[in-house]
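Q: just need the structure, nothing else, for what follows:
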Amino acid sequence: MPRSLLFVLSLLFFAAHISAKPLLDMVDIEGERENQLVGYGLVVGLAGSGDKNQVRFAAQSLNNMLQQFGVQMDENNLPRARNVAAVAVTASLSTTTGVGQTLDVTITSLGDAKSLHGGTLMLTPLYGVDGEVYALAQGNIIVGGINASGSNGSSVTVNVPTAGLIPGGAIVEREIPQDALQPELVMHLKQPNYKTARNTVLAINDVFGPGVAQAHSQSRIVVGAPLDPNQRITFLSMLQDVDVDTGRLTPKIVFNSRTGTVVMNDEVRVKTAAVSHGNITITIAEQQGISQPIAPFTNGTTEKFNSSAIEVSQDKSNMMLWPEGTSLQEIVNAINALGATPSELMSILIALDNADAIDGELVVI
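A: Model (predicted):
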């Protein structure tokens, strides 16, 4: 085989390898999921930054906790300690997490506490949606925000001092009930795509044999799997090594209407269109012409060609030109350079999308 052909084949193989991704990185397996836990607790040890006197439930919760230790308080004269704050405690419990393992928990103030810095969460049960206790949380809170106030009422707040984390702060006391193993393993593509679903089925069947995997939709793939737990783990480990060509995904433009931030990938392009918004005009036009031979009296041939240009103007004083197919990022940069507000930029992008002039999907958040 010629060296040039070997070189081309090696390049094609390398390109195909680059575009492939591990199967289990692209899918979610049905039944393997996170479950939300929530609880109500008290944070103590705050340096006067806890709930104020107006928050009654913090004092009632402190009284209830003290009664568990044999301390009786007058219901009409509950303590108003400023070093205590009522908080919500949340965590996520996976179906694969066992009893005795730890979870990271998030602590959020429920009252008017100024800061949770330096506080300690008292023992708090975490409940699932079924009302059962699945974990117990307790520990010192890590807060990334700072709040400082002066005697004249002035204050400075950096980030969010009323929310914090306790890494490994909850211990699992109950596991999520597991369903009986089914002869079929259901997988859902994280990014639904018809070609990706087809390539996934072909890649699995190429390893395990025809008919093992079937695509029921652009996102749902059903795979026959062994019922024996040990064999099933081996089967999943083999699936983990299967590489799949993802195919071409739909380009997306994500626009944040509040900040004017535009995020897109490098495959987003524009088509022929003209948009006029206020004093800003965008024109993407095609031009036709004929290319002539380089020199006279030669055997060169004439060829027709299409060229395009994009015109952006404001008050007839600014003009910019690009060929059709220019990335949308360049157009956005030009519009921003003309002083367009985020709302004007969003209106222009929506108009281009409605005119089918954007090769991609526009997502406004």
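
Q: please count neighbours and contacts with C-alpha atoms only from this point.
A: Fine.

Q: neighbours of residue 171, just the number please.
A: Residue 171 is flanked by 20 other residues according to other CA atoms under 10 Å.

Q: so what's it closest to, chain neighbours aside?
A: Nearest non-adjacent residue to residue 171, counting by CA to CA, 6 or more residues apart in numbering: residue 102, 4.5 Å away.

Q: likewise for residue 194?
A: Residue 194's closest residue in space is residue 218 (CA to CA, 6+ apart), at 4.6 Å.

Q: re earlier: wait, the residue nearest to residue 171 sits on residue 168?
A: Yes: the pair residue 102 and residue 168 passes the contact test of CA atoms under 8 Å, sitting 5.0 Å apart.

Q: so the two - more neighbours on which side?
A: residue 102 (19 against 14).

Q: and this one, please, so the two structures can be compared:
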Amino acid sequence: MRRFLVMIVMVLLPAIAAAAPVRIKDLADFDGVRGNDLVGYGLVVGLDGTGDGFRNAPFTEELLAGLLERLGVNVTDEALRSRNVAAVVVTATLPPFARSGSRIDVSVSTIGDAKSLLGGTLVMTPLKAADGNIYAVAQGSIIASGAAIEGEAARVVEGVPTSGKIPVGARVEREVEFDFASIQNIRVALRNADFTTATRIEDAINRDFDRRVAITQDSGTVLVEFRQLGDVNPARVLGRIENLTVEPEDRAKVVIDHKSGTIVIGERVRISRVAVSQGALTLSVSEAPMVSQPNPFARGETVTVPRTVAELRNEPGIGFAEVAGETSLSDLVEGLNALGVRPREMIDILKSIHAAGALHADLVIE
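A: The predicted structure is shown next:
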């Protein structure tokens, strides 16, 4: 018998403003101080028969032939049938101010029908940015994130063996030109835009420097003008700013994740006066196949006749219950628990309260 039930986990998070002040570096980014995405197309060798099949992935054969020809091996008109190589896409992030010769981590993922990258080695692969220029070159042994075991009639896979990483597997060959020391101003970009938080960052910076060097431009941007400080080193100024602390504000939110059955309710959530009634619906399906066979010495054959028993049961639920106005999070949880509401019913109740306009928070359903 299969029962269709939803298990819900509810997480109650306190408001961030009730916690200790947070550093600016944990709330915002500095405009221009960011990484750059890199991507490349390469070849992994040394696989134990788990690579691409050239019939299904002809681009792997072309890539292998090109590599061998560059190494001085003539493979013209040769039929390559190796299962020890795989075509992959290599990705990485070039950190801000990365210098030539420094090393960065890379991720490797198959694009053909390879079954595993365990034991493979990535051959020298150029990594390009959005402008088409090569900024790094990757090469090295792959650490795959899974394992696969295969027999004649079964295959067991743990994790994702078709992708992996190479720690410090790429060397930076080209630097991103950015004269940071000559900038006159910089923008502080909040990760979660909020006017209150932005003005608090402005006040904290101006108070620390004892002059008006920061101006709030919008809910997500605070402009810092270095010329107000005279001849200074921008790097030292930002190092001082990013360690200042403020108390950030956040919007009241209720986040519902149907896939994992998780509900996250912020402490700032408020509910107006509303009446709630909840019923419980259970659907059960069971299979009881019957075997039908002919009488002795009669012509015919034995067949299995499927038989499905489906039951839809409406279990007694709670009657109408009143939730008082301006209910806080703790009052809401306490009231719903007292009413006997099960966790799997919480999602429907919250969505209905939001539809009635009584839930004063952003409802985010993922």
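
Q: got the contact list for the residue nearest to residue 194 of the first structure?
A: 189, 192, 193, 194, 195, 196, 197 (CA atoms under 8 Å, 6 or more residues apart in numbering).

Q: so where's the longest helix in the first structure?
A: Counting residues, the longest helix found in the first structure (DSSP state H) is helix 3-19.

Q: which element follows the biggest helix by length in the second structure toward the C-terminus?
A: Longest helix in the second structure, counting residues (DSSP H): helix 195-209. Sequence-wise, the next helix or strand downstream of helix 195-209 of the second structure (DSSP states H and E) is strand 214-218.

Q: tilt between that next one and helix 195-209?
A: Interaxial angle, strand 214-218 of the second structure versus helix 195-209 (axes from the mean of the first three to the mean of the last three CA atoms, to 10 degrees): 170 degrees.

Q: and the contacts of residue 218 of the first structure, which two are furthest apart?
A: 189 and 195 (11.4 Å; CA to CA).

Q: between the two, which has more neighbouring residues?
A: residue 189 (21 against 15).

Q: ok, now which ones touch the residue nearest to residue 171 of the first structure?
A: Listed by CA under 8 Å, 6+ apart, the contact set of residue 102 of the first structure reads 168, 169, 170, 171, 172.

Q: how near is it to residue 32 of the first structure?
A: 18 Å (CA to CA, to the nearest Å).

Q: which residues in the first structure form helices?
A: Ranges of helices in the first structure, per DSSP H, are 3-19, 56-68, 194-208, 229-240, 328-337, 342-354.

Q: what segments of the stretch 51-200 of the first structure are strands?
A: 84-94, 102-109, 120-127, 133-140, 146-149, 155-158, 163-172, 184-189 (DSSP state E, counting those that start in this stretch).

Q: mean deviation, the third one versus the second structure?
A: Right, the one you point to is strand 120-127 of the first structure. For strand 120-127 of the first structure, the mean deviation from the second structure after alignment is 0.5 Å (mean CA distance after the TM-score superposition for the first structure).

Q: and for the second one?
A: In this overlay with the second structure, the average offset of strand 102-109 of the first structure from its partner residues is 0.6 Å by mean CA distance after the TM-score superposition for the first structure.

Q: which part of the second structure lines up with that strand?
A: Mapped onto the second structure using TM-score structural alignment, strand 102-109 of the first structure covers residues 103-110.

Q: and residue 59 of the first structure, how far is that from residue 106 of the first structure?
A: Between residue 59 of the first structure and residue 106 of the first structure the computed distance is 22 Å (CA to CA).

Q: how about residue 135 of the first structure: what's its closest non-neighbour residue?
A: That would be residue 172: by CA to CA, 6+ apart, it lies 4.3 Å from residue 135 of the first structure.

Q: what's the answer for residue 275 of the second structure, then?
A: Counting by CA to CA, 6+ apart, residue 322 is the residue found nearest to residue 275 of the second structure once chain neighbours are left out, at 4.3 Å.

Q: OK, contacts around that neighbour?
A: Here residue 322 of the second structure is in contact with 273, 274, 275, 276 (CA under 8 Å, 6+ apart).

Q: who's in contact with the residue nearest the centre of the first structure?
A: Centroid-nearest residue in the first structure, with CA atoms, centre = their mean: residue 190, separated by 11.2 Å. Contacts for residue 190 of the first structure (CA under 8 Å, 6+ apart) come out as 26, 27, 28, 219.
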